[in-house]
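Peer 1: Below are the sequence and a predicted model; questions follow.
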Amino acid sequence: MTERSPATRRTLWVMLSLVFAFLYIPIAVLVSLSFNQGGLPTVWSGFSLKWYASLAGNAAILSAALNTLIVALVSTAIATLLGTLLAIGVEIRRQYGSGLEALIFAPMIIPDIVLAIALLSFFSLLDFTLGLHTIILAHVVFNLAFVCSVVRARLKSFDWSIVEASADLGASALTTFRRVTLPVILPAVVAGALLAFTLSVDEFIIAFFTAGAGRASTTLPMQIYSMIRFGITPEINALATIVMAVSITALTLSQRLNRGVIGQ
């Protein structure tokens, strides 16, 4: 391989630095201004935590946070269960080829707006009353493919002979899954669950379309959107910082677990 010249390496570093600056400087500014003492969202006037304290007294934000937590936890639990079983089934039936995989992973590549309209049309066709339950169902559909893909990454290197050995020793299918298969794929299952939780907390478009009217089904991203229409305030910056911190933490844990899974 031809070694790059010093000028080429410097150019690449400059381009990489510009890309990272474009991506992360706005986030750094948002986080910094969330600690701004003054009420102006763009002028620094001193360090303060009062905007974070004010969030604790905002009933609308607390209600939206509770709704987000309910949606994220319930949809993650259902998507993790179904996604894990789906991954095992797809891996066992590999002979059906890429067509089945394309069908399963379609929600990952379909634009969110298209999926949101499709789900809204489906719920309307079934005459469902929109609310938190329809957001949960929509997030399960959205997260299912992501959980399945993470678990399948572990199953690619899974030794199915230990499942056969367990069956030969008289273990039932449920016992084999609980005592043999699940312990091996558990890190991937947890990684998929954390990824699904992160996506559910951040998701706005699908929730917006399937929430229905009223504040009873408003999630945090929807609340932030309704607040930002009247101007950006340090309170919005503080709320966005908290949501971002939760998402980054869950995503980091998911990536660490997934890296360990791929390395096994």
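Peer 2: Sure, I can see it. Predicted model only: the values in this text are computed from it and were never measured.
Peer 1: all contacts plus neighbour counts: C-alpha atoms, from now on.
Peer 2: OK.
Peer 1: just checking, what packs against the longest helix that the chain contains?
Peer 2: Longest helix in the chain by number of residues (criterion: DSSP state H): helix 59-92. Helices and strands touching helix 59-92, by 3 or more Cα pairs under 8 Å, 6 or more residues apart in numbering; DSSP states H and E, are helix 50-56, helix 132-155, helix 182-202, helix 220-228.
Peer 1: closest to residue 163 out of those helices?
Peer 2: Among those, helix 182-202 comes nearest to residue 163, with 10.9 Å by Cα to Cα.
Peer 1: I'd like the distance from the closest one to the chain centre, please.
Peer 2: Put simply, helix 182-202 sits 9 Å off its chain's centre (Cα atoms, centre = their mean, to the nearest Å).
Peer 1: now do stretch 101-108
Peer 2: Using Cα atoms, centre = their mean, the offset of stretch 101-108 from its chain centre is 17 Å.
Peer 1: what's the answer for stretch 122-142, then?
Peer 2: On the basis of Cα atoms, centre = their mean, stretch 122-142 sits 18 Å off its chain's mean C-alpha point.
Peer 1: buried sites along it?
Peer 2: Within stretch 122-142, the residues scored as buried using 16 or more other Cα atoms under 10 Å are 123, 130-142.
Peer 1: Just send these back as TSV, with distance to residue 176 too.
Peer 2: Converted to TSV, those look like this (distance: Cα to Cα, whole Å):
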residue	distance to residue 176
123	38
130	40
131	39
132	36
133	34
134	35
135	34
136	31
137	30
138	32
139	30
140	27
141	28
142	29
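Peer 1: this is the other structure I want to compare:
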Amino acid sequence: MARLILVLGLLFLWAPILLLAGYAFSADRIPFQWGGFSLRWFAALAENARVQEAALLSLSVATGAATLACLAGGLAGWALARGGRFCGRPLFGLLAGAPLVLPEVVMGLSLLLLFVLAQGAAETLLGWRLERGAGTIVLAHATLGLAYVAVLVQARLARLDPRLEEAAADLGAMPRVVFLTITLPQMVPSLVAGWLLAFTLSLDDVVLASFVSGPAGTTLPVLIFSSLRMGLTPEVNALGVVILVLVLAAVGVAGWVLRGRGGDPG
């Protein structure tokens, strides 16, 4: 009975996605009408300059956001796991994990207000005119991704025997050497998995990008969402398949890293 419920649940979740993937290979111009097997819409997608530009921007934004999230989230996770008791630790942990539970609408609105204030301050005090675009999207996505990286790093370090670091310190190793030779290598699997998860989150985000982007910051998900207002086309189905493959590949690699390289240390 439990297995049947599991199968029905997975079917409910994946049936619409598989249906979209199937119609992406239809030769008919109507998005949800089968007209025989064809790759014409993937070929048309490869010739669409606007889609290519948005895809390149999305990949660039996702790479930058994942890297920033990995750096900031790794430090936050290390501080929570190895920082001991310090002033403001509960508040720091709450703020680090807040993006996990906050609605993206609230995050998007708050980040928009922050960027507007920063624009005004830069123009008033420094004479700089800052525009919202790819840079603000990178910062917004990094804010979301760092929470996931911090959780992974903290969980990883919680499983690491602290006596390894203590033994290295007792043998005369400086704190920097202990971190670089003992702690950091144990953090690498969680950092890699966190980078891939942050990359995936950035690659398919619509809400945050819609709030903080400007005219020159149209990412691929935002372009898809905008095109739906004018009617669905078979190219959107093909594009959905491409995004699905990329996201599944990133999540699969992240899972492999956590299982294969993230086992019990030593």
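Peer 2: Nice, thanks for sending it over. Model, not experiment: these values are computed from the prediction.
Peer 1: so what number do they get for TM-score?
Peer 2: The TM-score (TM-score structural alignment, normalised by the length of the first structure) is 0.90; 252 aligned residues with a Cα RMSD of 1.7 Å.
Peer 1: Buried residues, the helix or strand following the longest helix of the first structure. List them.
Peer 2: Next along the chain after helix 59-92 of the first structure, taking DSSP states H and E as the criterion, comes helix 98-104. For helix 98-104 of the first structure, a neighbour-count test (16+ other Cα under 10 Å) marks 101, 104 as buried.
Peer 1: Over to stretch 19-29 of the second structure?
Peer 2: 20-28.
Peer 1: circling back to that earlier point, now, among the buried residues of stretch 122-142 of the first structure, which is nearest to residue 100 of the first structure?
Peer 2: residue 141 (16.1 Å).
Peer 1: quick one: what's aligned to the closest one in the second structure?
Peer 2: In the second structure, residue 141 of the first structure lines up with residue 143, judged by TM-score structural alignment.
Peer 1: Tell me which of the helices and strands packed on helix 59-92 of the first structure sits nearest to residue 240 of the first structure.
Peer 2: Distance to residue 240 of the first structure, taken as Cα to Cα, is lowest for helix 220-228 among these, at 7.7 Å.
Peer 1: In the second structure, what range does that closest one match?
Peer 2: Aligning helix 220-228 of the first structure against the second structure (TM-score structural alignment) gives residues 220-228.
Peer 1: how close does the matching stretch sit to the first structure?
Peer 2: By mean Cα distance after the TM-score superposition for the first structure, the fitted stretch 220-228 of the second structure averages 0.9 Å away from its aligned residues in the first structure.
Peer 1: Pull out the buried positions in that stretch.
Peer 2: By neighbour count with 16+ other Cα under 10 Å, stretch 220-228 of the second structure contains the buried residues 220-222, 224.
Peer 1: that's a helix at residue 29 of the second structure, yeah?
Peer 2: No: with DSSP: H, G, I helix; E, B strand; the rest coil as the criterion, residue 29 of the second structure is assigned coil and is not in a helix.
Peer 1: Can you tell me the closest non-neighbouring residue to it?
Peer 2: Among residues not flanking residue 29 of the second structure along the chain, residue 234 sits closest, at 6.5 Å (Cα to Cα, 6 or more residues apart in numbering).
Peer 1: cool, residue 180 of the first structure as well?
Peer 2: Excluding the flanking residues, the one nearest residue 180 of the first structure by Cα to Cα, 6+ apart is residue 163, at 6.9 Å.
Peer 1: same question, residue 49 of the first structure
Peer 2: Residue nearest to residue 49 of the first structure in three dimensions, not counting chain neighbours: residue 35, with 5.7 Å by Cα to Cα, 6+ apart.
Peer 1: And the counterpart of the one you found in the second structure, how far from residue 237 of the second structure?
Peer 2: Residue 35 of the first structure maps onto residue 25 in the second structure, with residues paired by TM-score structural alignment. Separation of residue 25 of the second structure from residue 237 of the second structure (Cα to Cα, to the nearest Å) stands at 9 Å.
Peer 1: how many neighbours does the aligned partner of residue 63 of the first structure in the second structure have?
Peer 2: Correspondence of residue 63 of the first structure to the second structure, assessed by TM-score structural alignment: residue 53. Residue 53 of the second structure has 13 neighbouring residues, counting by other Cα atoms under 10 Å.
Peer 1: For residue 53 of the second structure, give me its contacts.
Peer 2: Neighbour list for residue 53 of the second structure: empty [criterion: Cα atoms under 8 Å, 6 or more residues apart in numbering].
Peer 1: OK, contacts around the spatially most central residue of the first structure?
Peer 2: Centroid-nearest residue in the first structure: residue 199, 1.8 Å away (criterion: Cα atoms, centre = their mean). Residue 199 of the first structure is in contact with 143, 247, counting by Cα under 8 Å, 6+ apart.
Peer 1: Same question for residue 16 of the second structure.
Peer 2: Contacts of residue 16 of the second structure by Cα under 8 Å, 6+ apart: none found.
Peer 1: That one: which element?
Peer 2: In this assignment (DSSP H and E), residue 16 of the second structure forms part of helix 2-23.
Peer 1: May I see the buried residues of that helix?
Peer 2: In helix 2-23 of the second structure, counting by 16+ other Cα under 10 Å, buried: 20-23.
Peer 1: cool, stretch 87-101 of the first structure as well?
Peer 2: Neighbour counts over stretch 87-101 of the first structure (16+ other Cα under 10 Å) mark 87, 90-91, 101 as buried.
Peer 1: again with stretch 158-175 of the first structure
Peer 2: In stretch 158-175 of the first structure, counting by 16+ other Cα under 10 Å, buried: 158, 163, 166.
Peer 1: Okay, and the equivalent of residue 112 of the second structure over in the first structure sits in which element?
Peer 2: The alignment partner of residue 112 of the second structure in the first structure, by TM-score structural alignment, is residue 120. Element membership for residue 120 of the first structure, per DSSP H and E: helix 112-125.
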